[in-house]
Every structure is written in C-alpha cells, then in structure tokens.
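J.: What follows is a predicted structure for the sequence shown.
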Amino acid sequence: MADLQTTRPKASAISSHITNNNHEAPHLATAAQVQHNLQHQHLWTSLVGHTIPGETTQSRPLQAPQDPIQLISGYPPHRVYTHPDEQLYMLENKIQEDDLQPERMFVVPTTQGQPWSLRHMAVVFDRLPEFIEQAREDDESSSVKAADDPEKAAKLAGYYAKREEAGRTKEWGSRRVLLAMVDKGMGGDGTVAYYVVQEGEVKPRQN
C-alpha cells in the first residue's frame, strides 16, 4: 500500500500578502487585509497607508490611543458618498459625477469586536487634515479635471469653488471616512463591511 503523504494547504492570497510584506502585527494585518479587499474586490487605486502612532506611556493624554491606528487612503472607481445638498447643486448645474476629478477617500480598518471608541475616532479626525494635505502634495491626480466645453469648464470651476467654501462652512457636511470592519470572529469568513462615518453631529435634513 502506498504511503499517504500529507501536504499543507496552500496559503490564501491575503495570507501570503500579509506574510510576504511583514504585516503580521495585528493592526498591520487588518490594514493589509482591508487594502487587499479595496484593491482587488472594489478596484480602488493609488492606495497609501498612514499611521497614527500609539502612546504607551502612563502619562498619555486622554485622547491618545494606546495602540497605533492604521489608515488607508485611495481612489474608489465611483464616489462613495455625496451630500444631498451637493447632489442638488450638481443637478441644478447639470454636472455629472464623471465630470469631476477623482476624490481620495480615507478608510479606517477595524475588526468585529475590536474595542473602538469615539475617542479613537476623534483622534483620526484630528489627524485627517495632515494626511489629506500630504496626499494632495504627493498626488498628481489632485489637479482639476479639464473640460473641453467652455460652458462646462465654467460650471466645474464654480463647483470646485463652492466645494472649497462648503468645506470651511460644512454646508455639505463635515469630514468623513469609511470604517472598514473585518469579520474575524469564530467562524468568520473575512468579509469586510464598510460604513460611512462623519465627524461631529450630522444636521438632520428638513423635507
């Protein structure tokens, strides 16, 4: 009778990605899994990692997380979220989503059951302007998309000016990120769910 040889199953693509890139620390492994999901399942491009260092000293400020927080930013193939007032402005001015320049979106990787508080999220939003500015300086895609039609170009220029103003006044909502939650619990299949999280209180809409 021939000897039966036991062979180890081949590692999955995400497991190989985590191991080969030395992302075995818990926060790095979760970020690597989310990045893999964004790139290969949701077709995001220009993905970049950002790290908020943890503060492990006993004298750390109340708002500082003990463990590092890893963020990911990139360009989704389509807009993830459009504020209703911004959508109304686009409709009134006949501006299509395809007319606009890509918008970099930030993602916060987490796992189901991971301790996460409003304090942690506040730290993310406090550091977000710094990461946005860094990405803007390094990213050639941040230039305004040109339009062949002069009338369309004028409308787009008005839109970008309006969006910059709305960013200061929060007329079109506050800063927002995606919270990525990976199912790693008992029997979890590694599914990643994404939730839009906005900074501060969201003003209710009046119909």
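T.: Perfect, thanks for sending it.

J.: Every contact and neighbour count from this point should use C-alpha atoms.
T.: Fine.

J.: what's the spacing between residue 42 and residue 102?
T.: As defined by C-alpha to C-alpha, to the nearest Å, residue 42 lies at a distance of 15 Å from residue 102.

J.: residue ranges for the strands of the chain, please.
T.: 45-52, 69-75, 105-111, 176-182, 192-198 (DSSP state E).

J.: ok, back up a step: who has more neighbours out of residue 42 and residue 102?
T.: Taking other C-alpha atoms under 10 Å, residue 42 and residue 102 do not tie; residue 102 has more neighbours (19 against 13).

J.: residue boundaries of the helices in the chain?
T.: Secondary structure of the chain, counting by DSSP state H: helices at 13-20, 26-40, 84-92, 118-138, 150-169.

J.: Comparison target below:
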Amino acid sequence: MAAPDHLGALINVVLKNLKFQHDWADVQECIRPNLSRSLLYGLPPKRLYVHPDEQIDIIKAEKERGEPIPQEPEVEWVLPLHLSEKWSPAQFAAVFDAIDAIPPGGTDREHAVDAEGGVEEHWRLWRGPKRGKRILLATVQDDSTVTYYWIFDGLVKPRQN
C-alpha cells in the first residue's frame, strides 16, 4: 500500500529531521497492511525514555555499585502526523494494536542475560520483552517544524524528577 503524496512528504520531513537534526541511525519506514499509514523506526543517539519503575531500580543499583549505569539507546517507533490532522483515541489504539512493543532491529530478549551468561540485574528487566508499547509522535507544522511527544498504550505513572 503506497502512501498518498502528502503522507509521503510528511514521512520524508520527519525522516530527515530525525537523521540530520537529531542524529538518529538506521531510520526506516515501516509499511504494514494492518496499519492505516506508515510509521518510522530508528535508533536515537541516546536513550530517550526510562520507565519510572526502571528509574527507581537504576538509582538503587547505582547506589549499590557506586558508579553510574550506562543507558544504551533503544530503537523507537515514530508516528508522523501533521498538526491539522484530527486523530481519535480509537485511531491511536489501532496503531498500538498493529505494532509490537519493540520495533524491527530492536533488542527482544526472552530473558535478560549478562555477559557471563547469568541473569542480569533487576533494572535491566524493563527492557526487551517487558517494555511497554510507546510511540514518539512527530507533529509537523506548516513551516516543517517538528515537535515530538510520547504517547503510550495504556496508563503510565509519571516519572520521578
């Protein structure tokens, strides 16, 4: 299913913004028959989102270790929309129903395992199969300004600051 011209241009604006303004790697378009429009996915240069419960576990682990825990970036979904589009909760729900929590090329480990083959620390378990569905909503304005917002499948408690 080919995207109409205006959707193709919208996707192109967001794709270029991610690659050239925000230094994302491997940004690709995802076209699926069960999606009403294409999504993008790619790898940001740094980790963009930490689940609030994972954040607590990381702080505890850093305190025990006495050193910071590196936060590797994760492959993320991106939904390009134009500011003038009106989307309902049902449309967002349909997109969430059509995707996996982890985009293609992301880490989808059955069990979190460390380098020595043992089970990793508890904070690591928030990645991979336990990761909730989330999409970075890329809202494009008429002047090609792109604003990004997180949207989640279901309720997510607020982060600790």
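T.: Received, thanks. Keep in mind that this is a model prediction, so the values were computed, not measured.

J.: Residue 26 of the second structure matches what in the first structure?
T.: Following TM-score structural alignment, the counterpart assigned to residue 26 of the second structure within the first structure is residue 46.

J.: Next, count neighbours for that match.
T.: Using other C-alpha under 10 Å, residue 46 of the first structure has 12 neighbouring residues.

J.: I'd say it and residue 75 touch.
T.: Yes. Because the distance of 6.3 Å satisfies C-alpha atoms under 8 Å, residue 46 of the first structure is recorded as touching residue 75.

J.: anything in contact with each of those two?
T.: For the pair residue 46 of the first structure and residue 75, no residue contacts each of them under the criterion C-alpha atoms under 8 Å, 6 or more residues apart in numbering.

J.: okay if I get the strands of the first structure as a markdown table plus distance to residue 33 of the first structure?
T.: Below are the strands of the first structure laid out as a markdown table (distance: least, C-alpha to C-alpha, whole Å):
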| stretch | distance to residue 33 of the first structure |
| --- | --- |
| strand 45-52 | 12 |
| strand 69-75 | 11 |
| strand 105-111 | 9 |
| strand 176-182 | 8 |
| strand 192-198 | 9 |
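
J.: got the contact list for the match of residue 26 of the second structure?
T.: For residue 46 of the first structure, the contact set (C-alpha under 8 Å, 6+ apart) comprises 73, 74, 75.

J.: Kindly report the same for residue 72 of the first structure.
T.: Going by C-alpha under 8 Å, 6+ apart, residue 72 of the first structure touches 31, 35, 47, 48, 49, 50, 106, 107, 108, 109.

J.: which position in the second structure aligns with it?
T.: Following TM-score structural alignment, the counterpart assigned to residue 72 of the first structure within the second structure is residue 40.

J.: List the residues that contact the nearest residue to that match once chain neighbours are set aside.
T.: With C-alpha to C-alpha, 6 or more residues apart in numbering as the criterion, residue 40 of the second structure has its nearest non-adjacent residue at 4.5 Å, and that residue is residue 29. Residues near residue 29 of the second structure by C-alpha under 8 Å, 6+ apart: 38, 39, 40, 41.
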